[in-house]
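Chemist: pasting a predicted model and its sequence here:
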Amino acid sequence: MSRPDHDTLSQGEVYDLLSNARRRYVISYLRDRDEPVELTDLSRAVAAWENDTSVEELSDQQTKRVYVSLYQTHVPKLDDSGLVDYDQESGEIRLTSSVNELDTYLPAEEEAGVPWQLVYMAIAVVGLALYGAAALFPAAFGWLSLTLLGSVVMAAFAVVAAAHYLSARGT
């Protein structure tokens, strides 16, 4: 039974709940399901994940070990926290809306943005190519001052670094 005395979980409680890989997997597995899941099915899914195999290839021992752990420790802890509802009579488990509280503590999915490492690499490659060309073919690049080239490359790095900084700040 979930606890009625707390409306929200503290940061410490969330980190404690998420500190165990089995509990994280249980939450992830249940998030992908629209209906309640039986503890036996959940145990098989967790055991298959942990043993990097299919549910069909699991041994009884592998499934039993996970079932006991979920039954005795992890599901009751998630139930007490209010993240899941666990009906011991039917053996069914389902997520509650409280699971959304975890999202504030989890890293956001990376947004598609500027691949800054590629921008820096492009500046370095172009700068090195121009330096190499000027050194290998001085007659063809006589118009190019190495001092000016160095200044332009440094300025390009400075501009990109400033843009990267402002982008990271969200400005």
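Modeler: Ah, there it is.
Chemist: switch to C-alpha atoms for all contacts and neighbour counts from now on
Modeler: Fine.
Chemist: report the buried residues of the longest helix seen in the chain.
Modeler: Longest helix in the chain, counting residues (DSSP state H): helix 146-169. Judged by neighbour count using 16 or more other C-alpha atoms under 10 Å, the buried positions of helix 146-169 are Val153, Ala156, Phe157, Val160, His164.
Chemist: quick one: residues contacting the second one.
Modeler: In other words, Ala156. Going by C-alpha atoms under 8 Å, 6 or more residues apart in numbering, Ala156 touches Ile123.
Chemist: how near is it to Leu149?
Modeler: With distances taken as C-alpha to C-alpha, to the nearest Å, Ala156 is found 11 Å from Leu149.
Chemist: put this next to the previous one:
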Amino acid sequence: MLGEDPDQNSTDVLFDLLSDARRRHLWYCLESATADVLSVDELARLIEEREPQTNDAEPPQHGHLAHELYHVHLPKFDEVGLAEFDAGELTVRPDSVPPLETVFDAETGLPVGESD
């Protein structure tokens, strides 16, 4: 599920990956992508569209979000095998990102295949 290295398939890795709201938005954007390759800027725009805006908060600045994706979030997705992140080309190739609904067992709340 999360790459080919069995050590990467731990519950902790999955929960760490999904512990951040931006990474959950990124997961959805990669899962629903129809293109084989996306730019970091394109992903930033897609995430901006998904993030809820409140009257109190300023909208995220596009450059800041792209910077955060580049340095923080995309390397994590690359590390666990969900995306190929090319830092030099500023592109991302989604690698069979499954729908989140299929990742967790509805009864236990644990990743599919994991047990207590």
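Modeler: Arrived safely, thanks for sending. If you're wondering where the values come from, they're calculated on a predicted model, not measured in any experiment.
Chemist: which part of the second structure lines up with the longest helix of the first structure?
Modeler: Counting by TM-score structural alignment, helix 146-169 of the first structure falls onto no part of the second structure.
Chemist: ranges for the helices of the first structure?
Modeler: Using DSSP H, helices in the first structure cover 11-18, 21-31, 39-50, 60-69, 75-81, 116-136, 146-169.
Chemist: for those helices, which one sits closest to Ser2 of the first structure?
Modeler: helix 75-81 (4.5 Å; C-alpha to C-alpha).
Chemist: from the contact counts, what lies against that closest one?
Modeler: strand 84-87 (3 or more C-alpha pairs under 8 Å, 6 or more residues apart in numbering; DSSP states H and E).
Chemist: the strand it packs on vs the second structure, mean deviation?
Modeler: Superposed on the second structure, strand 84-87 of the first structure shows a mean distance to its aligned partners of 1.1 Å (mean C-alpha distance after the TM-score superposition for the first structure).
Chemist: give the buried residues for that strand.
Modeler: Val84, Asp85, Tyr86.
Chemist: I'd like the helices of the first structure as a markdown table, with distance to Leu95 of the first structure appended.
Modeler: Formatted as a markdown table, the helices of the first structure follow (distance: least, C-alpha to C-alpha, whole Å):
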| stretch | distance to Leu95 of the first structure |
| --- | --- |
| helix 11-18 | 14 |
| helix 21-31 | 6 |
| helix 39-50 | 13 |
| helix 60-69 | 18 |
| helix 75-81 | 9 |
| helix 116-136 | 38 |
| helix 146-169 | 34 |
